[in-house]
Structures are given as structure tokens and as C-alpha cells.
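K.L.:
my questions are about this predicted structure, shown below with the sequence.
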Amino acid sequence: MKQLRLDQPSADVNDVFHGDVFNDDVFDDALRLNAQWIGRKPFLVGHNLAGSDLFQLPRLREAARAILAREESGFAKDAELSLPRWKPAYAETQRLSKAQKLEKMFDELEAGTLTAACKISALNEVDPAYDAVLRSAVRQFAGDAGIRLEDVTWSILTVFITAPRLPTPFHGDFEQNFLLQIQGEKEVRLYDRENRRFFPQDAIEGLCKGDPLAAPFDEAFSDMGTLFHIKPGVGVHHPLAAPHSVTNGDSVSISVAIAFCTKEIDDLSRVHQANLFLRSVGLRPPFPDLSTRRDRMKAAFFRVISGPRDSCSALSRGYARLTWPARFVRDEIRKLRAARPGGQNPSPI
């Protein structure tokens, strides 16, 4: 794949776009005007991706096929195709290969009969056109937020295709994020990222080890937070770790999520993972504060054991490596107990 520099757009970037709706800026002036809220509070922003052929079904089908090929090759980093589970015909579709399910999904989309949802992750990993969109968006976002491009450690462009009226459950993402609407409409309810009632410390720690649904939902939250209505050409900024839920409108929705992390965000995640480990052995660590020597040391330790930040999952690699011996012993004990006469299930240790 052709390498496109983040800080210097290629002279032929427009050659990989269909149509001429794309220019060097993805977002409108609302991004600059709300710069003081970037990473702190949600806000609406306009974008110019809704008219691009890149996000219409024919091109998305091509991209999904490329992602499936990358998955099957074993070289995928973040590229992943999460396909719907059809009901009530799930038993029938379960016999289909993933490639057949992909084609079935897009056939239903084109016929207007889709009843489920899918997620096409990291289109930037398989197609330079999407990579150019991502790089342009991150460059613009970083500039308005006062972030140095060399401090951006990871970014991703993901497409969500959702059937009418389907909800997305309450969850959080440990990244800066923009959800941009391409087709259809959505209601997005975002909650205060600083309010530990919505996202307590142990839930954020669970999120940082790879569980986006770590925060328990309380029905009392239903009418809280701030409700945003997005339609084609409009998106909403999700600050780091801001819990949210999404409800699709009355037609099929296509949305683009553009997300990225920085060195500081990565280090905060590493401190949360360190705190999760300390909590597992009975301690009660305070909320992360990178201004303290204690938390800088935690971040440095997990930075070493995690290795390079070369994918989304790489950020939680250190926690998995640290806890692997305990998991191995636990699993071996369970196997031994299960092998006893009667095959009794062991109690957790």
C-alpha cells in the first residue's frame, strides 16, 4: 500500500478519491470554534464525507472484501469484519462462509432488507483512499486541539452499518473519537466523562484492558447526559472515555468513526491497567495522575512490557502479559479438576 505522510498530503491524494467532494479538510469550522472542548466535552461538527463515493455501498463492499482477505492472510492489525447474526434464519446463515455472509449482507443492504448490523474496522489499513481521509482528519483535529502530530500514536477509520431502529448499548472508548453520519440518522446520548457515577474507576480500568462494556448501565441514566441528533454531513465528538449509547433512526444508517490516541492517552491507559492489577491483589490505588512520579513509573513499566503501539489491542498487551502466569495456573487447575471422576467444574481461584 502506498504510504501517505500525515504531515504532508501526497500531491495525488485527490486521485484516489471518487468525485471531487474531498478537500484537505474533513471537518468544517465547528471543529476550530469548539477547540476548547476537544477531549473534554461533546459537540456537533460538520464534515464533507457524506457525498463521497468512498462511503457508498459499492465501494464499501470492495473495502470489506479487502479486509476479509487481510484477515485470512494473517497480517491484519486492526482490520476486521464483524458481520451480523441473522434472526430467525441464523441456523441457515451459520452454514455460510464469512465471504458468503459478507455478500449476503451487502445484497440485503442494496435491497433495503437488512435487519442487523455490521462493523468494518480499519479501512485505512487496506486502502490508501481511506488512509488519506484518516490522515487528513487527524491532521486537522490535532492542529485545532494543539496536539503535535508526532505525539499521535495510533488512529483508525471504521464504518458502522446498522439496520433501522437498532440500539448500541451503553459503553465507552478509551480514545478521542468522531462519529460522522453518512446515511440515515442517529441519536447519540453522551455522558459526562468526569462523573464517576456513569463510569466508575474500576469500569475505566476494565475498559483499558479491552472491555468496552465494563461500565454497568443503570436505567436511571436513560434521560441523563446530552442527546445529539446526527444526520448526513453532521457528526459528534466523543471525548476520551465518555460513556455513550446510540439509537439508529427509521432507515439503514452508515456512519464513519475516526479515532486516535496520543502518548498521553496511552500512558493514562497504562496507569489504569496498573491500577487494575493492584486492585486484583487487594490494593485501592487512586485515580491516575501523570503529574505524579508514582503514575509516571507505572506508565513506564507497562510501556516496556506492552511493546510497540502498533495496533488497538497492543495497548492492553502489557496487562495480558503480566497476568498470563496466573491465568495459566488457573486454567491448569480447572483442567485437573474437570478430569476428576464426575467432571466437577472447579470453583474460580
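P.N.:
Thanks, I have the structure now. Numbering: from 1, shown residues only.
K.L.:
contacts, neighbours, all on C-alpha from now
P.N.:
Noted.
K.L.:
ranges for the strands of the chain?
P.N.:
For the chain, the strands defined by DSSP state E occupy 44-46, 80-82, 117-121, 152-162, 167-171, 176-183, 186-190, 226-230, 234-238, 244-248, 253-262.
K.L.:
of the ones you listed, which approaches Arg330 most closely?
P.N.:
strand 167-171 (29.0 Å; CA to CA).
K.L.:
for comparison:
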Amino acid sequence: MPGPRIHVDPASFDPWKIQAVTHALSDHPLLQIDALVELGRRQQERKLVRTHSAAATAGTSFADAPLLHPNARDAVTTLADIEKANAWMSLLNVQADPIYRRLIDEVLDEVRPIVDRRDPGMCYRAGWIFVSSPRTVTPFHLDHEHNFILQIRGRKRLYTWDPFDRVVVSERAQELFHDQHSRELVVWDEAWRPRARAFDLAPGLGGYMPSTTPHLVENGDGPSITMSFTYYTDATRQRELLYRGNAALRRLGLEPRPVGSSPGHDRVKHTVLAGYTSARNAIRRVLGRTIRENSQPYAPA
């Protein structure tokens, strides 16, 4: 029986450490350009495509890049001519597509036994496929999810920073991101490049990035296809709740203790916050209001 398609060393895997991985997905038929053109057609109908032109830089606002540097082509045209399109494109939340959801489940089910030993509670699964023209840049940013990022075609350099480096992303920036999904305070500074761990990715190579790992990507001289398999765990959900709690305390004029500075304090705070959140959500359900939820099996599209 073949082994997992993401190759992770069980002995050294640490859910909060950036690390290199290898994989066996480069030749998968669903990740070749013809299949991605068809997926792009379906994702565009679902409004699950994000794109910008090659004019974006490391310092471009990640949130605003599609508005600041628009790509005038639609998904199908861009993907079919990606070598000359001068564009960056992400097919978002591909778990919304039944065919690709099966792929996500197959791959994450294979690696889950390794993950669960140190980081149980895998949920909120999602997939993201990045197709980019030569020399395009993914601006500096961070994401909520744990991320296995795998290079399928072409070459690129992935710069990553320790998710606990508060010089690169401050505690206040973390609070704002977890509380409001705002990257307003996540701002690029060229002086940070020497602090990065860089991965030169080629087909068969990849990386594991823990939740809120700051990163940017610079594409090589050819077109690139990359896929990310992402998920939450019990620990990422607990950490998000702690940061949201600290953000609320700061709005009251208090100076909260940084998350992670005292595990005992964090445990007590999380117990209180979890109880409060559960009670509030019960009331919101009765009133028919929207509930912020991050424990379902798949991320909502």
C-alpha cells in the first residue's frame, strides 16, 4: 500500500515549527493545467477566484492587491495562458468542488495520524491552488490555518518567518488579525528579509507553515502551480480565542498579558472565554443570529 503523499518525519514534526516537506503530487491529474482551467471555470461561477497582476510587490497590501493591481482577464483565459498572462491567481476554497474535496480528504487523511500525535482536532479543512505567471509575487501576509504548501510545477522562493517573531508581526497585529481578520498592522519591511527561513521550491518539494506564519512568495522565471492543504486544530482554535479575548481587553483600556507568555494563565483565560463564548452562541442561536464557528469539518466557501 503506498504511503502518504505528503512526506513528513513523524519523529521531528512539530506543529508550531516551520519545516520542509516532500510530496508525491506533482503528476496528479487534477493539478495539471487543463484540469485547473476547468476548475477555474467552476470556481469563477462560485465567485471563488482571487487574482491580481504581476505589478504587485512584497509590500503591496495583501487585502487590496486585486483592487490596486487588477487582472482584466477572467479565470479561464488567465489559466490557459498563464505563461504570458502577467498575473497571479488563487482558486479559493477548492473544497467547495466535490472532486477536489475528495483529493483534500485523501491527502489530509493520510497525514492526519502524524499530525494528531502532537496536534489533535483537525477540522476546517480547505484547499487553495495558486497559479502564477513568471516573476509574480505573493505579497507579505499571514493566514489563520496550518498549511502544507506543495510545489506542483515551476520554481519559486518561499520566505517564512517564525510565527512567534514579534518584531515581524507584533502582538497587537496578531490580536487584530484574530479578532477582525484584519492584516492592517501586518506591514512589510525589507529589513526583515535576513530574518526569514527561505525555501527554494520545485516540483516534489514543499513546506509546512504553522498558523499565522508570516510569509511571501517570489515566483521564478517560469509559470508556477502550487497547492496548499490547510486546516485548524484544537490548538489553533484555542489560540484564536485567546487573541480575541486579549483584543476585547485592550478595547477596555487594559494591557493584556501576551498569549503564550504564561501557559497557566492562558489555560484559565481560555476556560473563562470558552464558557462565555458558548453561552453567547446559545443566545445567538435562539435569536437566529450568525455565529462565528471554526470547528466544522470544512471551511465554508
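P.N.:
Everything's here; your move. Since this is a predicted model, take the numbers as computed values, not measurements.
K.L.:
looking at the strands of the first structure, which is nearest to Val281 of the first structure?
P.N.:
Closest approach to Val281 of the first structure among the strands of the first structure is made by strand 167-171 (26.1 Å; CA to CA).
K.L.:
and the closest one, what does it pack onto?
P.N.:
Packing partners of strand 167-171 of the first structure (3 or more CA pairs under 8 Å, 6 or more residues apart in numbering; DSSP states H and E): strand 244-248.
K.L.:
which position in the first structure pairs with Thr236 of the second structure?
P.N.:
Taking TM-score structural alignment, Thr236 of the second structure has Ile265 as its aligned residue in the first structure.
K.L.:
quick revisit: tabulate the strands of the first structure (JSON lines), appending distance to Ala300 of the first structure.
P.N.:
As requested, these are exported to JSON lines (distance: least, CA to CA, whole Å):
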{"stretch": "strand 44-46", "distance to Ala300 of the first structure": "36"}
{"stretch": "strand 80-82", "distance to Ala300 of the first structure": "30"}
{"stretch": "strand 117-121", "distance to Ala300 of the first structure": "29"}
{"stretch": "strand 152-162", "distance to Ala300 of the first structure": "15"}
{"stretch": "strand 167-171", "distance to Ala300 of the first structure": "28"}
{"stretch": "strand 176-183", "distance to Ala300 of the first structure": "22"}
{"stretch": "strand 186-190", "distance to Ala300 of the first structure": "32"}
{"stretch": "strand 226-230", "distance to Ala300 of the first structure": "36"}
{"stretch": "strand 234-238", "distance to Ala300 of the first structure": "27"}
{"stretch": "strand 244-248", "distance to Ala300 of the first structure": "30"}
{"stretch": "strand 253-262", "distance to Ala300 of the first structure": "15"}
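K.L.:
so how far is Val217 of the second structure from the aligned residue in the second structure for Asn195 of the first structure?
P.N.:
Per TM-score structural alignment, the equivalent position to Asn195 of the first structure in the second structure is Asp165. Per CA to CA, to the nearest Å, Asp165 of the second structure is found 19 Å from Val217 of the second structure.
K.L.:
compare the two (neighbour count), which wins?
P.N.:
A direct count of neighbours by other CA atoms under 10 Å for Asp165 of the second structure and Val217 places Val217 higher, at 22 against 13.
K.L.:
isn't that one up against Arg155?
P.N.:
No. Using CA atoms under 8 Å, Val217 of the second structure is not in contact with Arg155, being 10.5 Å away.
K.L.:
in the second structure, which spans are helices?
P.N.:
33-45, 65-68, 75-80, 98-118, 171-180, 234-251, 263-287 (DSSP state H).
K.L.:
got the angle for the longest one vs helix 234-251?
P.N.:
Put plainly, it is helix 263-287 of the second structure. Per axes from the mean of the first three to the mean of the last three CA atoms, to 10 degrees, the angle that helix 263-287 of the second structure makes with helix 234-251 is 90 degrees.
K.L.:
one more: the first one?
P.N.:
When the same axes, to 10 degrees is applied, the directions of helix 33-45 of the second structure and helix 234-251 differ by 40 degrees.
K.L.:
which positions in helix 33-45 of the second structure come out as buried?
P.N.:
Ile33, Leu36, Val37, Glu38, Leu39, Gly40, Arg41, Arg42, Gln43, Gln44 (16 or more other CA atoms under 10 Å).
K.L.:
ok, and the closest non-adjacent residue to Ala20 of the second structure?
P.N.:
Once flanking residues are discounted, Ala20 of the second structure sits nearest to Gly207: 4.4 Å by CA to CA, 6 or more residues apart in numbering.
K.L.:
just tell me what that neighbour corresponds to in the first structure.
P.N.:
Using TM-score structural alignment, Gly207 of the second structure sits opposite Val236 in the first structure.
K.L.:
with Glu255 of the second structure instead?
P.N.:
Using TM-score structural alignment, the equivalent of Glu255 of the second structure in the first structure is Arg284.
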